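1. Okay, sequence plus prediction incoming.
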Amino acid sequence: MRARRTDPGRRERLVETVLDLIARDGTAGATYRAVAEAADVPMGSMTYHFPTRDDMLFAAFSHLADTQHARFDRMMAELPAGEDPREAVVRIIVTHGTDYGRDLVLSAELYALAARDPRYRALTQDWMERSRASLARHFPSELAPMVDALIEGLVLHGQLGTEPFDEDRVRTAVYRLVGDLR
């Protein structure tokens, strides 16, 4: 009897491989064959874990949303006692605005899918709602969606623009939007 090969982390490895290929080649480059080859798994493993290519892409983008939100939530949850949450938002924007490369490309690919497909739009909406809940720990709930949009917009401008990233301009925008928190 032949020993059965086990690879308990295969699905997670495949998801990461899908994201790597999307970051490099766009969603068009994330085919079953390309993923199987890059992950060094048999082609049958792809259909076992992801019955359709769309299931594969959705799993990868769901993982991206979960991972990015967990990082964001941790940053908002771990504010030191007494720290102004506006400064945490500035720090998040500045950090993402200057070092977001791969995740920006992946997010842009997700946004393009969400613009065309309601299933991905629901995924991005869920991600936004979770981000807003993280922000609502420190800001009024009616302000959380605006802070979330400001973060997203300033990060995109920081990554896609050619001007040097201006932390003072970010701080001014955050403080003007949020106002006094007392």
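-> Here it is on my side, so go on. Numbers count the residues shown, from 1 in each chain.
2. rest of the way, CA atoms for contacts and neighbours
-> Fine.
3. Count the neighbours of L21 for me.
-> 20 (other Cα atoms under 10 Å).
4. count of residues packed around the residue lying closest to it once chain neighbours are set aside?
-> Once flanking residues are discounted, L21 sits nearest to A30: 5.7 Å by Cα to Cα, 6 or more residues apart in numbering. Number of residues near A30 (other Cα under 10 Å) recorded here: 22.
5. Kindly report the same for P140.
-> Applying other Cα under 10 Å, I find that P140 has 12 neighbouring residues.
6. cool, and R171?
-> R171 has 18 nearby residues by other Cα under 10 Å.
7. L181: which element?
-> Using DSSP states H and E, L181 is not contained in any helix or strand.
8. contacting residues for V155?
-> Contact partners of V155, counting by Cα atoms under 8 Å, 6 or more residues apart in numbering, are 93-94, 96-97.
9. Apply 10 Å and report the result again.
-> 92-100, 104, 149, 161, 165, 170 (Cα atoms under 10 Å, 6 or more residues apart in numbering).
10. helices or strands up against the helix ranked longest in the chain?
-> The longest helix of the chain (DSSP state H) is helix 53-77. Counting contacts by 3 or more Cα pairs under 10 Å, 6 or more residues apart in numbering; DSSP states H and E, helix 53-77 packs against helix 10-25, helix 32-39, helix 43-49, helix 85-98, helix 101-116, helix 118-135.
11. Buried residues, the second one. List them.
-> By neighbour count, and taking 16 or more other Cα atoms under 10 Å as the criterion, the buried residues in helix 32-39 are 32, 35-36, 39.
12. What lies in contact with it?
-> With Cα under 10 Å, 6+ apart as the test, helix 32-39 has contacts from 10, 13-22, 29-31, 40-47, 50, 52-53, 56.
13. how far is it from where the chain is centred?
-> From the chain centre to the centre of helix 32-39 is a distance of 23 Å (Cα atoms, centre = their mean, to the nearest Å).
14. try stretch 77-94
-> Distance of stretch 77-94 from its chain centroid, counting by Cα atoms, centre = their mean, is 19 Å.
15. Distance across it, terminal residue to terminal residue?
-> 18 Å (Cα to Cα, to the nearest Å).
16. So what touches that stretch?
-> Outside of stretch 77-94, the residues within contact range by Cα under 10 Å, 6+ apart are 71-72, 75-76, 95-97, 99-100, 134-135, 137-139, 147-148, 150-156, 158, 165-175, 177-181.
17. ok, second structure coming up, stack it against the first:
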Amino acid sequence: MVYVEASVRRQQMVTAARRVLSRDGVARTSVRAVAAEAGVPLGTMQYVFPSKELLLRAVIEDVVDEIAAVLEDAAELEYGLEHAIRRGITSFWSRLVVEQKDLQVMQYELTTYALRAPGQESLARRQYERYASVVAEWCQQAAHNAGETCAVPFGRLGRLVVATIDGLVLQHVSDPNVARSREDLDAAIDMLVALADVRRGARAGA
């Protein structure tokens, strides 16, 4: 058998779990099913992930890492806060909503699981804290780069951006309509830009 580093093997298992979860949902996903999907012996799977709860925790963390990375990469920070908001949200939407509906459905299911599973509740909280933190950081940096001010604290702006996108994503995956969803997204972006009330002048504060 070809040797595979533990970190690589673990990621292969998490990737396989994501495929099973996307296809079958949380309730029907088992460690055995993921082992079969990953092409590894059940004993190996259970050695790395002794329980379904630990496997799902790893999947949640992996999904959060992916989404946070896209959020970090989405905005262009050299052209001011309004540009960063518009570019960041539309880029995220095209990359992780329009093209990956199954990822969004799986994320909502995993969030609900985390909220209901004893001892896992903090996973749901941490994922939204991380998304909001990423957005707040690039909003603040974009404003700083352009010498702009924002009418609301960046932490609040980040939370509201995430909450707005979250609601639109849930609506879109429940009733996909690309044209309508994009019109709603554009309207939501206009509202967020208006809330920020970007003005040039003194450097933006925290």
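-> Received, thanks. From a predicted model like this one, the values you see are computed outputs, not experimental measurements.
18. quick one, what contacts D25 of structure 1?
-> Applying Cα under 10 Å, 6+ apart, the residues near D25 of structure 1 are 19, 105.
19. what lines up against it once you look at structure 2?
-> Aligning on TM-score structural alignment places D25 of structure 1 opposite D24 in structure 2.
20. In structure 2, which residue is most central in space?
-> I67 (3.4 Å; Cα atoms, centre = their mean).
21. before we move on, back to that, quick one: the residue nearest to L21 of structure 1 and R53 touch, right?
-> Yes: using Cα atoms under 10 Å, A30 of structure 1 is in contact with R53, at 8.5 Å.
22. between the helices and strands packed on helix 53-77 of structure 1, which gets nearest to A60 of structure 1?
-> helix 10-25 (5.0 Å; Cα to Cα).
23. distance from that closest one to structure 2 after superposition?
-> Following the fit onto structure 2, the mean deviation recorded for helix 10-25 of structure 1 is 0.6 Å by mean Cα distance after the TM-score superposition for structure 1.
24. And that helix, what's buried?
-> Under the neighbour-count criterion of 16+ other Cα under 10 Å, helix 10-25 of structure 1 has 11, 14-23 buried.
25. Name the pair among the residues you listed with the greatest separation in space.
-> R11 and A23 (18.4 Å).
26. that older thread, for T124 of structure 1, state which of the buried residues of helix 10-25 of structure 1 is nearest.
-> L19 (16.3 Å).
27. contacting residues around that closest one?
-> By Cα under 10 Å, 6+ apart, the neighbours of L19 of structure 1 are 13, 25-27, 30, 35, 57, 59-61, 63-64, 102-103, 105-106.
28. looking at this, L77 of structure 2 is in a strand?
-> No: counting by DSSP: H, G, I helix; E, B strand; the rest coil, L77 of structure 2 is not found in a strand; it is coil.
29. Next, count neighbours for it.
-> 22.
30. can you check R53 of structure 1 too?
-> 14.
31. Now which residue in structure 2 aligns to L156 of structure 1?
-> L156 of structure 1 maps onto L170 in structure 2, by TM-score structural alignment.
32. wait, what's in contact with that match?
-> 97, 101, 104-105, 108, 176.
33. Can you pick out the most distant pair from the residues you listed?
-> Farthest pair in the contacts of L170 of structure 2, by Cα to Cα: Y108 and P176, 15.9 Å.
34. coming back round to it: which among the contacts of V155 of structure 1 count as buried?
-> In terms of neighbour count (16+ other Cα under 10 Å), the buried residues within the contacts of V155 of structure 1 are 92-94, 96-97, 100, 104, 165, 170.
35. Please identify which of those is nearest to L113 of structure 1.
-> L113 of structure 1 lies nearest to L104 out of these, by Cα to Cα, at 14.3 Å.
36. Show me how far the longest helix of structure 1 is from its chain's centre.
-> Worked out by Cα atoms, centre = their mean, helix 53-77 of structure 1 lies 5 Å from the chain centre.
37. what does stretch 35-48 of structure 2 give?
-> That offset, for stretch 35-48 of structure 2, works out to 27 Å (Cα atoms, centre = their mean).
38. Quick one: end-to-end length of it, please.
-> Using Cα to Cα, one end of stretch 35-48 of structure 2 lies 11 Å from the other.
39. in it, what's buried?
-> Neighbour-count burial for stretch 35-48 of structure 2 [16+ other Cα under 10 Å]: 35-38, 45.
40. With stretch 150-160 of structure 1 instead?
-> Applying 16+ other Cα under 10 Å to stretch 150-160 of structure 1 flags 150-151, 154-156, 158-159 as buried.
41. and that stretch, how far from structure 2 on average?
-> Counting by mean Cα distance after the TM-score superposition for structure 1, stretch 150-160 of structure 1 comes out at 1.4 Å.
42. T162 of structure 1: what's it in contact with?
-> No contacts exist for T162 of structure 1 under Cα under 10 Å, 6+ apart.
43. correction: G101 of structure 1
-> Counted by Cα under 10 Å, 6+ apart, G101 of structure 1 has contacts 23, 107, 159-160.
44. Please name the nearest non-neighbouring residue to V63 of structure 2.
-> V63 of structure 2's closest residue in space is Q107 (Cα to Cα, 6+ apart), at 7.3 Å.
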